[in-house]
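**Q** Show me how the following folds:
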Amino acid sequence: MTSSANEKSQPQPTLGLREAVAIIVGIVIGAGIFKAPSLVAQFTGSPGWMLAAWVAGGLISFIGALCYAELAAAWPHAGGDYHFLHRAYGRRVSFLFAWARFSVITTGSIALLAFVFGDYMTALLSLGSYSSAIWGALAVLALTWINARGIHASASTQSWLTLAEVLGLVLIVVAGLWLWLGAGASPPPAPVVAEAAASGTPMSMLGLAMVFVLLTYGGWNEAAYLSAELRGSRRSMLHALGISLALITVLYLAVNLAYLYGLGIQGMAKSEAVAADLLRVAFGRTGETMISIAVAVAALTSINATMIVGSRTNFAVGRDWPALHALGRWHPERGVPAAALYAQSAFALVLVVFGGSLRGGFQVMVDYTAPVFWTFFFLSSIALIVLRVREPQTPRPFKVPLYPVLPLFFASVCLYMLWSSLAYVKAGALAGVGVLVVGGVLLWILERRPARDAVTSP
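**A** Okay, the predicted model is just below:
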């Protein structure tokens, strides 16, 4: 095989800054911003503390982004976290991470978002008893087809979906301004705040509120999987992350101010669907239909972005483990890891079918994702310190300021989130441990297979 052919069989720098920002924003802004604000309002109990929590979420996410920007600038790789964990801790830890992403984190997120899409599409057009699962499966199949066509097709789709998603949030802001200026119907009487929020001080409840705030901000770290495909200097990832998080933080604050003006802090705290309640107050039943479409688009946006970055981890595993070499094939013309993408979508469809067959399947998948996610997020943040010590001579186009204070601070946040996940999601924690045990068994089997020629990572 020629050198040119070898280069085409691995990721190439084809993504611009605008496309990278669209993918990051699309991953982060999902269904969370349409649900979490009511819980944050309940746990904080006051407008000031509520808004402070959302600002803190943006700052914490930016500190984490600084850590990832250093790692991605020093070691740009389609494997993202997988590659960083591999360099810092070895192939066993990185394999367990890849297994966790494939079986829980990425495919679970795709399935969850597919159900969100299905729920809101069912409100517009029901397809029968299993309408939500059917709509969700159709979304997974359609977006898999788009991603399989090539990185330009998926990135272009992401740009348009992200634009539509942001316009949906702008609609919420407009509704809040509409009510604030005295137009529209009068807001309903504000109900009494939940007892937990009323009896607790803001500081005592702020930690629990941050669980939901950071969940809503989650996903920006997925940008690391695009580091090998981003054009420009190695500092481009820092620019993409910085612009994305600044935009997301401003949007989140504007949306929460709209909720606050339209419903009040107590109305937010008691709302089951805060966005739908706001638009119903502002625009009636038409508003509810509009927000249903907006949430469905938000879910599609996050599914597409998650597919783009998730398949890169499976590709990296296939390059490192000969027994899984089929996953490590890069389609040179389309610029996608086709086999890794198909495997990911197939497993996500299995989860959609499984979740559709059980009551509460959506909640179960939400539960067991969190502990696994924060465990490896913590290990990735510590990997920056490990690699600073182990590979001091590696060129670092960008270095985290105030090292090691900021990396240690972010690692402590990850530990707190892990503890919160284990404390409040006990059933999910057991399921997460079970998944990692299965991954350990698979690792044991792979390590005992007859040695073959290894495929070198790009």
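
**Q** can we go C-alpha only for contacts and neighbour counts from here?
**A** OK.

**Q** could you pull out the strands for the protein?
**A** Here the chain has no strands by DSSP state E.

**Q** just the helices in the stretch 351-458 of the chain please.
**A** 361-390, 405-424, 426-447 (DSSP state H, counting those that start in this stretch).

**Q** Other residues contacting the shortest one?
**A** Applying Cα atoms under 8 Å, 6 or more residues apart in numbering, the set of residues contacting helix 405-424 from outside is 60, 63-64, 67, 208, 211, 370-371, 374-375, 377-378, 381-382, 384-385, 400, 428-429.

**Q** run this one through as well so I can compare:
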Amino acid sequence: MTKNKTTTPQKQLTLFDSVCVIMGIVIGVGIFETTPFIAFMAGSPEVLLGVWLVGGLIALLGAMCYAELSTSFPRDGGDYVFLTQAYGNRTGFLFVWAEYWVIRPANIGMMAFVFATYSYEALVYLTPQALAETPTKTWSLGLAGGAILVLAGLNVLGVKTGKWTQNVFTVAKIVGLLLVIGAGLILPAFVPPVTITTAAAPAVVEPALAQPAETTPVAAATEEATPDTATGDAEPEKASWPPLDSLQLAMVLVLFTYGGWNEISYVAAEVRHPERNLWRALLLGLVGIMLIYLLTNFALIRLLGYEGLAGAKAVAGKALAPRLGPLAGAGVSLLIAVSSLGALNGMIMTGARLYYSLGAELPVFSWLGVWNARFDAPIRSITVQAIVAVLMVLSFGRYEHAFSELVRFSTPVFWFFVFMVVISLFILRHKRPDLERPFRIPFYPWAPLLFCMCCVLIFESSFKYALESQENEALWAIGWVALGAVLSRFVAEPAKV
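**A** The predicted structure follows:
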């Protein structure tokens, strides 16, 4: 046991591995699921592409802030390390508490539910009658919980297994997105049909082919905001959304889709040559993601037409199935499922390092700060994280729109701490001016100040979005954070040296 406690992480992640971690986490299913609603709120192709571009630039600003902090403190823990250095142990503990109970299990649960939804959808094409005999919610909970446990098991086997799993998922999802982009550039552009103003008769959908309960981040919002393409319901007037509110909510969803670029800082101690590879991975990953997202939006507009994109609920399948045949629907569903697994694996891999860092510094949580020498992994942290995430899945699985409720539950808390981290950059510049900083954010202090303003606006918009729910998830999240603030007074004392 003593050997395990003194074992430290090994530097096994190359620049390519680090870029794969970032792209694997960021490029999930949001590009397929949020785009229709963002398109509806944007109102035109130019504004849509502009929103995605601006969102990417905001994420790039944030990535540069994290690049300076990560290269200044190249050890596992990410935000926890930065907040502890700037504000003290109590703030660092409060962040890990929020990550432990709110942010991390919610994000893992989101991706697990998306994997369940689209893997189920792919199976429907193969054995519809067999699936019809089992309730959809049973499949959803089983697949979501199973994905978390299997990927946690792979990460228990060590950094090498976890990183190879991440690399395979990342390459697969990027290849799939490039196929969608290629189809959009090669296939004939969409030609709008003759508009029929009268409502069509409701479509008959076989129970076996019905999509499982919607679990996308925009499901609740889009249910009334977008037209039902199956029944021919008329599109509601957009006047109910003031232009500024529309753009703010669209930006919340865009930045949700870009979310995860900060995760590489959690495994900084395992990156080779962190002084140069950390900031390169952040910038290369974000620029690559921006290009992929912009090209994907362009391809979808070309394949579906703007109105078709703004009204679609299964955008990827709708774009390819009519052109490439019914099996394309199954293929696209598998693509989205694989994408969600990549994001899920990346979050499991990075999140466990955060809890390990807390355990390595605070005596109360020392049982988490054990690095297993045999498997070269923080097994206890991975196990505890998986248990909490599965409990979150079971808890939110009772909601019809589980993904939407998890977004509302965690997003305001996430943006609050991102704001705190960026403010820590200013504090550390003042408190520790002589600290070696291999990467310094350009245009200081204006660039980080601009990102701070964006954080405030996104926090406000996401909090308003959370309050729209009748389930009061935001209040539960605030309650958990408040409890952590009280506990921090008693347990956030560092180990005596």
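
**Q** Drop the TM-score for these two in here.
**A** After superposition, the two chains reach a TM-score (TM-score structural alignment, normalised by the length of the first structure) of 0.92; 446 aligned residues with a Cα RMSD of 2.3 Å.

**Q** ok so, going back, most packed of the helices of the stretch 351-458 of the first structure?
**A** Comparing the helices of the stretch 351-458 of the first structure by mean neighbour count (mean count of other Cα atoms under 10 Å), helix 361-390 comes out on top with a mean of 20.

**Q** Check the mean deviation of that helix from the second structure.
**A** Mean deviation of helix 361-390 of the first structure relative to the second structure after superposition (mean Cα distance after the TM-score superposition for the first structure): 0.8 Å.

**Q** Pull up the aligned stretch in the second structure for that helix.
**A** Alignment of helix 361-390 of the first structure against the second structure: residues 402-431, by TM-score structural alignment.

**Q** wait, what's in contact with A348 of the first structure?
**A** 107-108, 110-111, 140.

**Q** Now which residue in the second structure aligns to it?
**A** Using TM-score structural alignment, A348 of the first structure sits opposite A389 in the second structure.

**Q** One more: A111 of the first structure?
**A** A111 of the first structure maps onto G109 in the second structure, by TM-score structural alignment.

**Q** average distance between the longest helix seen in the second structure and the first structure?
**A** Ranked by number of residues, the top helix in the second structure under DSSP state H is helix 327-361. Comparing helix 327-361 of the second structure with its match in the first structure after superposition yields a mean distance of 0.7 Å (mean Cα distance after the TM-score superposition for the first structure).

**Q** do you know how far C20 of the second structure is from F375 of the second structure?
**A** Per Cα to Cα, to the nearest Å, C20 of the second structure is found 22 Å from F375 of the second structure.

**Q** Comparing these two, which residue is more hemmed in?
**A** Taking neighbours as other Cα atoms under 10 Å, C20 of the second structure and F375 compare with C20 leading, 26 against 15.

**Q** What's the match for the more buried one in the first structure?
**A** Match for C20 of the second structure (TM-score structural alignment): A22.

**Q** how about the nearest residue to that match, chain neighbours excluded?
**A** Using Cα to Cα, 6 or more residues apart in numbering and skipping the chain neighbours, the partner closest in space to A22 of the first structure is S159 (5.3 Å).

**Q** Tell me the spacing between the one you found and S302 of the first structure.
**A** 12 Å.

**Q** Which one of those two is surrounded by more residues?
**A** Using other Cα under 10 Å, the more surrounded residue of S159 of the first structure and S302 is S302, with 29 against 21.

**Q** OK, contacts around the more buried one?
**A** 26-30, 113.

**Q** cool, and L446 of the first structure?
**A** A323.

**Q** what lines up against it once you look at the second structure?
**A** So L446 of the first structure corresponds to V491, using TM-score structural alignment.

**Q** same check, this time on V437 of the first structure
**A** So V437 of the first structure corresponds to A482, using TM-score structural alignment.

**Q** what two of the contacts of A348 of the first structure have the greatest distance between them?
**A** With Cα to Cα as the measure, no two of these lie farther apart than G108 and V140, at 12.2 Å.

**Q** and G182 of the first structure, how many residues sit next to it?
**A** So G182 of the first structure, with other Cα under 10 Å, has 9 neighbours.

**Q** Repeat that for P76 of the first structure.
**A** Neighbourhood size, P76 of the first structure [other Cα under 10 Å]: 23.

**Q** That one -> the second structure?
**A** Using TM-score structural alignment, P76 of the first structure pairs with P74 in the second structure.

**Q** Nearest residue to its match in space, please, no chain neighbours.
**A** A268 (5.1 Å).

**Q** Quick check: the aligned residue for the residue nearest to A22 of the first structure in the second structure?
**A** Using TM-score structural alignment, S159 of the first structure pairs with N167 in the second structure.

**Q** close enough to count as contact, that match and V19?
**A** No - when contacts are counted by Cα atoms under 8 Å, N167 of the second structure is not listed as touching V19 (9.2 Å).

**Q** Can you tell me what R90 of the second structure aligns to in the first structure?
**A** Aligned partner of R90 of the second structure by TM-score structural alignment: R92.

**Q** quick one: the helices in the stretch 51-200 of the first structure?
**A** So, for the stretch 51-200 of the first structure - with DSSP H, counting those that start in this stretch - the helices run 81-89, 91-100, 106-124, 131-149, 151-180, 195-199.

**Q** In JSON lines: those helices, plus distance to R234 of the first structure.
**A** JSON lines is the format used below for the helices of the stretch 51-200 of the first structure (distance: least, Cα to Cα, whole Å):
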{"stretch": "helix 81-89", "distance to R234 of the first structure": "16"}
{"stretch": "helix 91-100", "distance to R234 of the first structure": "23"}
{"stretch": "helix 106-124", "distance to R234 of the first structure": "26"}
{"stretch": "helix 131-149", "distance to R234 of the first structure": "25"}
{"stretch": "helix 151-180", "distance to R234 of the first structure": "20"}
{"stretch": "helix 195-199", "distance to R234 of the first structure": "45"}
